[in-house]
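> Okay, sequence plus prediction incoming.
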Amino acid sequence: MKTTVENLDPSRIKLTVEVPYEELKPSLDAAYKEIGSQIQVPGFRRGHVPNRVIDQRVGRGTVIQEAVNNKLSDFYRDAITEAERVPMLQPEVDVVELPNAAGENGGQLAFTAEVTVRPVIELPDLSKTELTVDAVEVTDEDVDTELDNLRARFGSLKSVGRKAKTGDFVTIDLKAVIDGEEVDSISGVSYEIGKGNMLKGLDTALRGLKTDESATFTTELAGGEHAGEKAEVTVTATAVKQRELPKVDDEFAQLASEFDTVEELREDLIKQVTERKTGEQAVAARDVLLEQLRSEVSFDVPEAVVEAEIAQHLQAEGKESDEEHAKEIRDDIVTGVRDQIILDVLAEDLKVGVAQDELLEFLFQTAQQYGMEPAQFLQGAQQAGQIPAFVSEVARNKSLAMALRQAKVVDSKGEAVDLSAYIGSDEDDAAAAAEAAAVVAAEASEESTDSAESGDE
């Protein structure tokens, strides 16, 4: 097979591929076998019809077309691999020449393929990269906040006769009206004033209400068939309660934890806050690294990929013709595609491997985010052909962790930061790479066995 590459622009190439008859012949033989098993010719058993008879019955051109259809994607894949470019979209393929459909066997298959490819980029030397993150500092206020959160878990609610205020828990009934018609209502819902996680304007309407008092306000509905529409909402406070927190003493420490004294409890909370802030430090280091890569690696994001991502996003939201929304999300899409390209190259440079347990953990976490059973989510992902995309996403995340191990990370005080508990080790990655290689080898062996068995039939 001969492949020539024409660079149309930095992110689009044209492949011209010529496949000699000899390389296409195995696919032609398979096509003859397949077609021969489907036709009935007097004097011949099904599956034992000579090729020349098949040519007479269905035409050699039909056999050639069947062979090309079955093998074209493989030839394209080999050509793009030989060109050492990474496709980002499906190619536009044009078959320009087919083997001889009459006369002597011979000729060649020739086709062109125009495809959007990943830009060629070069990443900076990570060993010379220095990142600065905030130092971990645990204050008394941090510990008091954790202690208050713990007290809230063990607190109780008590009805009050006063006006409702921020922090109170109010049992409410809601009724929404549009153009004089009631469109939605709920009752008996408990809501903490100040949370701001229901309707815009609800907190303001509730403040100052006593039990059995009502208020009306105008807002946009957040859900249902009228989501986004303006409605007149009436809220009634059927109960107003304040949270009473337990006193912080040794008795509370024994109730809320495994410790006997408040002092021991506070020491443990200091450890928890330190661990949390160190984890946040690791996330910050990752974000700083990504931002630095963005600033140091300059390239044009393929416009065709951006347009495809926007179209997919709009389709998922049922807004295919919403040009205004397309403009709103464009910048985020461009940033996302740019990050994907950078991290894919980073993962390749660092030879990132994804172990099966890492993929399963990612799938489990993603299923939880969508509120689905892991098995159901995995089945849906397999049916939609999304597993390779998930593997790539895990590899991108791992590439940042591996890159952080090579970079120098210091805090705002100039002290070296140890993130080993959060970014893994080289030994872990070596094990993952070995497992990934073993899986690939096993799949290759299985495919080889299947091919051999198919050939014996």
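Now that the structure is in, tell me what you want to look at.
> alpha carbons only for contacts and neighbour counts from here, please
Fine.
> Flag every buried residue along the longest strand that the chain contains.
When the chain is scanned for its longest strand (criterion: DSSP state E), the result is strand 230-244. Neighbour-count burial for strand 230-244 flags 230-242 (criterion: 16 or more other CA atoms under 10 Å).
> Now render those as a markdown table, adding distance to Arg207.
Formatted as a markdown table, the buried residues of strand 230-244 follow (distance: CA to CA, whole Å):
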| residue | distance to Arg207 |
| --- | --- |
| Lys230 | 22 |
| Ala231 | 20 |
| Glu232 | 18 |
| Val233 | 15 |
| Thr234 | 14 |
| Val235 | 11 |
| Thr236 | 12 |
| Ala237 | 10 |
| Thr238 | 14 |
| Ala239 | 13 |
| Val240 | 11 |
| Lys241 | 13 |
| Gln242 | 13 |
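> Of those, which is the nearest to Glu303?
Lys230 (37.2 Å; CA to CA).
> Let me see the ranges of the strands in the stretch 151-300 of the chain.
156-159, 169-178, 181-192, 213-220, 230-244 (DSSP state E, counting those that start in this stretch).
> packing partners for the longest one?
Strand 230-244 is packed against strand 156-159, strand 169-178, helix 202-206, strand 213-220, with contacts defined by 3 or more CA pairs under 8 Å, 6 or more residues apart in numbering; DSSP states H and E.
> Can you name the residues in contact with it?
152, 155-161, 163-164, 167-178, 188, 205-206, 209-221 (CA atoms under 8 Å, 6 or more residues apart in numbering).
> Kindly calculate the angle that it makes with strand 181-192.
20 degrees (axes from the mean of the first three to the mean of the last three CA atoms, to 10 degrees).
> chain center to strand 230-244, what's the gap?
Mean-position distance between strand 230-244 and its chain equals 39 Å (CA atoms, centre = their mean, to the nearest Å).
> what's the answer for stretch 246-254, then?
44 Å.
> Go through that stretch and flag the buried ones.
246, 250, 252-253.
> ok, structure two:
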Amino acid sequence: MKATWEKIEKNLGVLDVEVEADRVAAALDKAFNKVVKKVNVPGFRKGKVPRSIFETRYGVESLYQDAIDILLPEVYGEAVEQAEIFPVDRPEIDIEQFSKGEAFKFKAKVIVKPEVKLGDYKGIEVAAVAAEVSDEELSQELERLQERHAELAVIDEGTAASGDIAVIDFDGSVDGVPFEGGQAERYSLELGSNTFIPGFEEQVIGMGTGDFKDVEVTFPETYHAEELANKKAVFKVKVHEIKRKQLPELDDEFAKDVSEFDTLDEYKEDLKKQLLNRKEQEAQGVRENEVVEKAAANAEIEIPEAMVQSEVQNMMRDFDNRLRQQGMNLEMFLSFSGQSQADLEGQMKDDAMKRVRNNLVLEQIGKEEKLEATEEEINQELSNMAEQYKRPVDEIRNILASNGSLDSLREELVLRKTIDFLLENSVEGAPAAKEETATEE
């Protein structure tokens, strides 16, 4: 097989491929063996039609498309490897020649990974980040722990308030006509979470168990379903239950329930250490982000749109998975937030561009500095994964090898080493401005 690569412009080029006639013949044989099983010819059992009779009756050309489908993925991959290019999107294939007894010729228009022209990446100034825990932050963490360990108690009297969980049925309609996604039974809605259409939750507040109410709202003008945008809707709502959080007392018993300590003072001391460790990790993350973004800003790259769109789709899948872990899905989120999928993807595009740029720059720096992941480091990472998932190391290795993720693991380790390299070769600047925000959980 011969493969030549010619760059047309920026990250676009043409891969010119010629495949030997004997491989074409082998592909035609495979195509015939596949097709003959489905062919009915009088005088022959299904699957037993001789090749010569098949070609006389149907023509050898009837096998061409199946043969191309069999051969093309295989030889395209070989051609990419031979030309030493890295495609980032599906190629545009132009078949120039395919016939029995002749070579297979095709051209593939390919968008490839862009070249990265590095700027300065050593000696980057990175702000110092102080890691300390204030008494206020400790108190806020204790309050969050109270919330986390609160019990949901069904209240028999009174009405729903912000922060309560209302278990409701709702049935929505516009001009008396039900619409898709507007109905549910025994749905647990946290009032004040702003997950439903604006104005909905506020009208549920004040309802009691067993109450019925028509909740009237107006869909946002930018609602993803155009037929509902800016339309008034009526939801018939029934409240089945109201659940309210009962916070535990902050005392020694609370400490015993949530930790291995006997007193609240001991637990607070340990919690402060945990918070400090978390803030140190966050500070390290801030420094890593800064040094990577500054190195990326100093580089010159023309990023193909296909790479950005691919990263957006990865982000969308991650977001959908997180929603499912919370008992929701992407369709429900879009319905209640009034956004379209295109809106959400548009919001993610800048971050996707930044991720792609940063990764390309880190990859190039790793190559420049000849950074590699050793077998010892890979084995250690596999051991960590085996411990996390409670599975044998060999099983984890085989799973990753079978789905092609072992190379991804190696690449991830090199990226981490590259970030460490950048920090080791950075200089400490003035302390970063202190944020007036509480530590996130």
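That came in fine, so what should we check first? A quick note: this is a predicted structure, and the numbers were derived from the prediction, not measured.
> Work out the TM-score between the chains.
Remark: TM-score between the superposed chains equals 0.60 [TM-score structural alignment, normalised by the length of structure 2]; 373 aligned residues with a CA RMSD of 5.8 Å.
> before we move on, back to that, with distance to Ser127 of structure 1 as extra columns, can I get the strands of the stretch 151-300 of structure 1 in JSON lines?
Listed next are those as JSON lines, based on distance: least, CA to CA, whole Å:
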{"stretch": "strand 156-159", "distance to Ser127 of structure 1": "54"}
{"stretch": "strand 169-178", "distance to Ser127 of structure 1": "54"}
{"stretch": "strand 181-192", "distance to Ser127 of structure 1": "50"}
{"stretch": "strand 213-220", "distance to Ser127 of structure 1": "52"}
{"stretch": "strand 230-244", "distance to Ser127 of structure 1": "53"}
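> Out of those, which is closest to Val409 of structure 1?
strand 181-192 (41.2 Å).
> Quick check: the longest strand of structure 1 compared with structure 2, mean distance?
Strand 230-244 of structure 1, aligned to structure 2 and superposed, deviates on average by 4.5 Å (mean CA distance after the TM-score superposition for structure 1).
> What angle do strand 169-178 and that strand make with each other?
Using the same axes, to 10 degrees: strand 230-244 of structure 1 against strand 169-178 is 180 degrees.
> Quick one: work out the angle between strand 230-244 of structure 1 and strand 213-220.
130 degrees.
> thinking again about what came up before, what would the helices and strands packed on strand 230-244 of structure 1 look like in CSV with mean neighbour count?
Listed next are those as CSV, based on neighbours: other CA atoms under 10 Å:
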stretch, mean neighbour count
strand 156-159, 13
strand 169-178, 20
helix 202-206, 21
strand 213-220, 16
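> can you tell me which of the ones you listed comes nearest to Leu343 of structure 1?
Smallest distance to Leu343 of structure 1 across these (CA to CA): 39.4 Å, for strand 213-220.
> quick one: contacts of the closest one?
Against strand 213-220 of structure 1 from outside (CA under 8 Å, 6+ apart): 199-202, 205-206, 209, 227-238.
> try stretch 109-118 of structure 1
11-21, 24, 76, 85-99, 302, 304-305, 341.
> Quick one, which of those residues are buried?
11-21, 24, 76, 85, 87-88, 91, 93, 98-99, 302, 305, 341.
> Which of the residues you listed fall in strands?
12-20, 93.
> ok, so of those residues, who is nearest Val334 of structure 1?
Arg12 (17.2 Å).
> so what's that closest one closest to, chain neighbours aside?
Thr116 (4.4 Å; CA to CA, 6 or more residues apart in numbering).
> Start from the N-terminal end of the stretch 351-457 of structure 1 and give the helices.
356-369, 374-383, 387-406, 420-423, 426-456 (DSSP state H, counting those that start in this stretch).
> do structure 2 as well
21-35, 51-58, 64-83, 135-148, 200-204, 252-258, 264-297, 305-325, 330-337, 341-368, 375-389, 393-402, 405-424 (DSSP state H).
> Could you point out which of those sits nearest Glu115 of structure 2?
Using CA to CA, those put helix 341-368 closest to Glu115 of structure 2, at 8.8 Å.
> Okay, buried residues for that closest one please.
Neighbour-count burial for helix 341-368 of structure 2 [16+ other CA under 10 Å]: 345, 348-349, 352-354, 356-358, 360-366.
> go on, stretch 259-271 of structure 2?
Buried, per 16+ other CA under 10 Å, within stretch 259-271 of structure 2: 261, 264, 267-268, 271.
> now stretch 311-320 of structure 1
Those would be 311, 313-314, for stretch 311-320 of structure 1 by 16+ other CA under 10 Å.
> and the residue lying closest to Glu190 of structure 2 once chain neighbours are set aside, how far is that from His240 of structure 2?
In this structure, Glu190 of structure 2 finds its nearest non-sequential neighbour in Ile165, 4.5 Å apart by CA to CA, 6+ apart. Distance of Ile165 of structure 2 to His240 of structure 2, computed by CA to CA, to the nearest Å: 11 Å.
> cool, Leu323 of structure 2 as well?
Leu323 of structure 2 is 25 Å from His240 of structure 2, by CA to CA.
> now, which of the buried residues of stretch 311-320 of structure 1 sits nearest Gly279 of structure 1?
Nearest to Gly279 of structure 1 among these, with distances taken as CA to CA, is His313, at 31.7 Å.
> quick one: contacts for Ala130 of structure 2?
283, 431-432.
> Near the nearest residue to Pro91 of structure 2 once chain neighbours are set aside, how many other residues are there?
Spatially, and ignoring its direct neighbours in sequence, Pro91 of structure 2 is nearest to Val110 (4.9 Å; CA to CA, 6+ apart). Val110 of structure 2 has 24 neighbouring residues, counting by other CA atoms under 10 Å.
> mind checking what Val110 of structure 2 lines up with in structure 1?
Mapped onto structure 1 by TM-score structural alignment, Val110 of structure 2 lines up with Val115.
> Understood, closing this out.
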